[in-house]
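**Student:** Predicted coordinates and the sequence they were generated for:
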Amino acid sequence: MPAPANDRKARTRRWFAGFRERETWAAYAFLSPWIIGFLVFMGGPMVISFVLSLTDYDAIGDTRNVGWANYEKLLSDPKIRTSLANTMIYTVLAVPATMIVSLTLASMLHRVGRRSAGVFRTLFYLPEVTPKVAVGVLFLLLFNGQVGLVNGALGLVGIDGPQWSTDPNWVKPGLVLMDIWSVGGTVIIYLAALNNVPRDLYEAAALDGVSAWQRFRHITLPMISGALFFTLIVQTIYKLQTFDEAYTAFYGSAASAQYSNDAALFYLVYLFQQAFQFLHMGFASAMAWLLFVVIMIITIIQVRVSNRFVYYEGGDR
């Protein structure tokens, strides 16, 4: 009777092979919206952008292939260096400030009751839904050197506030302070991470007489290091692409033109000017690819360095 047994095994193998094939096609069907969206809205435009970066396309006249001339121009344009330096400085200031303030607020929420925490979570998140253009206009209202509310409040305690919107040394710190106003999303992420820290670790540390600072340093920070690393990556990428607030406050209207100076010339602001004011679409495409490479290099460095500091539940670092 070996033949029927072999037939059953063969049918079983064919059935499982067909099942796996059906599962594969079902998986592709569910993934197809993302795949199509990526090809249409990301992959395709990236390829087109790279092609344009090799031309002198200006959306009006004839297009000529200029090879790597746009990339060579990136090395000789002084405003590229200025805008890239401004963006880097702003990112170095804004990312740690955002993370520290968010972690502080999340720690405070973690200590209050659930009902109160829900109310404050909503209040902290509300600025996230504020249009960035409105934040840029609000910057000029709050940080005006003569009639701004910030300098007015500082004057009440005898402090002569700086010229936030015109002094090159204070433009980027002022924008960082405005950016901290909308940290609600990061606060929510940190609060969720804090809620997942096992309570028995704190109880054991308290029994051993460990101070609050030591508990925070040796228990809280390692246990939420995954969330910290995630927000570090996301915030770095986001800050390197800062545009809305700076452009609205310093370049977006005739009223704000008087405040315009190179201290607020961020990389995407200069890219926007090249693309839509001067119609240098090819050069702007080359600028976009330079920013892509810079972000990719910084992200790779962060991922490599994180292996030493990020704690995973499996015990690996």
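**Tutor:** Done, it's in.
**Student:** Please count neighbours and contacts with C-alpha atoms only from this point.
**Tutor:** OK.
**Student:** Residue 132 is in contact with residue 247, isn't it?
**Tutor:** No. The pair residue 132 and residue 247 does not pass the contact test of Cα atoms under 8 Å, sitting 10.0 Å apart.
**Student:** Use this one as the comparison:
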Amino acid sequence: MASAIRRRRTVTAYLFCTPALLGMLVFFVFPLVMTVYYSFTSFDLSNAPRWNDFANWKFLFGQDPLIGKAALNTLWFVAILVPVRIAGAMLVAWALTRARRASGALRTVYYLPALVPPVASTIAFVFLLNPATGPVNRLLAAFGIHGPGWFTDPAWAKPALVLLGLWVLGDIMVIFLAALLDVPTEQYEAAELDGANGVQRFWYITLPNMAPVLVFALITGIIAALQYFTEPAVASATAMGKSSVGAGTSTLLGWPDESTLTYGQLLYSKAFGANLFGYASAMAVVLFVVAGLATAVLLRRFRSLTPEVAS
């Protein structure tokens, strides 16, 4: 009798999970399997896929002249943009916890940029940082400082995108703010009685309590940086005076001087510009594997630190 009840409950649970499982199979597992299959084919949407063994993979890992530059630029954004956004969001959230007057208005002000569509915010930043007519360089000139070329200078294009990322950090900031407000105040009081200074309280109390939130922000930030596409593509097109983002494989991709060319842009270009969907599928598989490995490493590292955090 007990086993029959247990089986009935198991069947009921699976029935309730069926919509989610079907959705995962249709929208995740099946596309993933087909992407892996297409990565071993020559496929252009106009003709049936033709099996070409490892031709796409050989070109990806040894013959594509742009893949190295795109990978290095993407890793630059992972290594610079993600930590800068997390640090900036943490600083703003900490400052808001100390604000006594107009704290609600300040939270709104800091969060509003995150609601602006990425295309609109990128176009606005390109005009603000225009080296000739932009208000930022004009303000610098008023103080006798010669402003950089920003999106027209290969050395400054990526830092300009980092500034844009700092402006729209409200999405991470509100999560950090909630986590900071959730830290038990009695722990701060006990540490203060023991003579701990501000840095020690932040290191030994704030960070351990915020560890899950920080890991979440780091994982989602790395995944977003690995797929970084909209902002650099729109910035390049706008700085060149184009009205749309093209999918071609011209030398202007990632302008200026391929400094903003990311892995996501190159993948999009290969698929929808050159119609090399088999090769683009191979690139997508690599991107999926790298993102999965990064997530697994961070989660494993976080679990190894869990006993220390708990203590």
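**Tutor:** Structure's in. What do you need? Computed from a predicted structure; not experimentally measured.
**Student:** the more surrounded of residue 132 and residue 247 of the first structure?
**Tutor:** The residue with more neighbours, out of residue 132 of the first structure and residue 247, is residue 247; 23 against 18, by other Cα atoms under 10 Å.
**Student:** What residue in the second structure is paired with that one?
**Tutor:** In the second structure, the residue matched to residue 247 of the first structure (TM-score structural alignment) is residue 233.
**Student:** What of residue 105 of the first structure?
**Tutor:** So, by TM-score structural alignment, residue 105 of the first structure is matched to residue 92.
**Student:** what's near enough to touch its match?
**Tutor:** By Cα atoms under 8 Å, 6 or more residues apart in numbering, residue 92 of the second structure lies in contact with residue 173.
**Student:** Does it lie in a helix or a strand, and which?
**Tutor:** Assigned by DSSP states H and E, residue 92 of the second structure belongs to helix 82-98.
**Student:** how about the helix or strand that residue 16 of the first structure is a member of: buried residues?
**Tutor:** Assigned by DSSP H and E, residue 16 of the first structure falls within helix 2-38. Neighbour-count burial for helix 2-38 of the first structure flags no residue at all (criterion: 16 or more other Cα atoms under 10 Å).
**Student:** next one: stretch 104-122 of the second structure
**Tutor:** Under 16+ other Cα under 10 Å, the buried positions of stretch 104-122 of the second structure are 107, 110, 111, 113, 114, 118, 121, 122.
**Student:** Run through the neighbouring helices and strands of the longest helix belonging to the second structure.
**Tutor:** In the second structure, ranked by residue count with DSSP state H as the criterion, the top helix is helix 277-310. Secondary-structure packing of helix 277-310 of the second structure (3 or more Cα pairs under 8 Å, 6 or more residues apart in numbering; DSSP states H and E): helix 30-38, strand 41-42, helix 55-62, helix 207-226, helix 263-272.
**Student:** That one vs the first structure, mean deviation?
**Tutor:** Here the mean offset of helix 277-310 of the second structure against the first structure after fitting is 2.6 Å, by mean Cα distance after the TM-score superposition for the first structure.
**Student:** Okay, buried residues for that helix please.
**Tutor:** For helix 277-310 of the second structure, by 16+ other Cα under 10 Å, it's 277-285, 287-288, 291, 295, 299, 302, 309.
**Student:** For the most centrally placed residue in the second structure, give its distance to residue 75 of the second structure.
**Tutor:** Residue closest to the mean C-alpha point of the second structure, counted by Cα atoms, centre = their mean, is residue 224 at 2.1 Å. Look at residue 224 of the second structure and residue 75 of the second structure: by Cα to Cα, to the nearest Å, they are 12 Å apart.
**Student:** what's the answer for residue 46 of the second structure, then?
**Tutor:** 34 Å.
**Student:** Compare the two and say which one has the larger neighbour count.
**Tutor:** residue 75 (17 against 7).
**Student:** Tell me the counterpart of the more buried one in the first structure.
**Tutor:** So, by TM-score structural alignment, residue 75 of the second structure is matched to residue 88.
**Student:** Just to check, its match is in contact with residue 241?
**Tutor:** No. Counting by Cα under 8 Å, residue 88 of the first structure stays clear of residue 241, with 10.2 Å between them.
**Student:** Could you find the counterpart of residue 40 of the first structure in the second structure?
**Tutor:** That one, residue 40 of the first structure, aligns with residue 26 by TM-score structural alignment.
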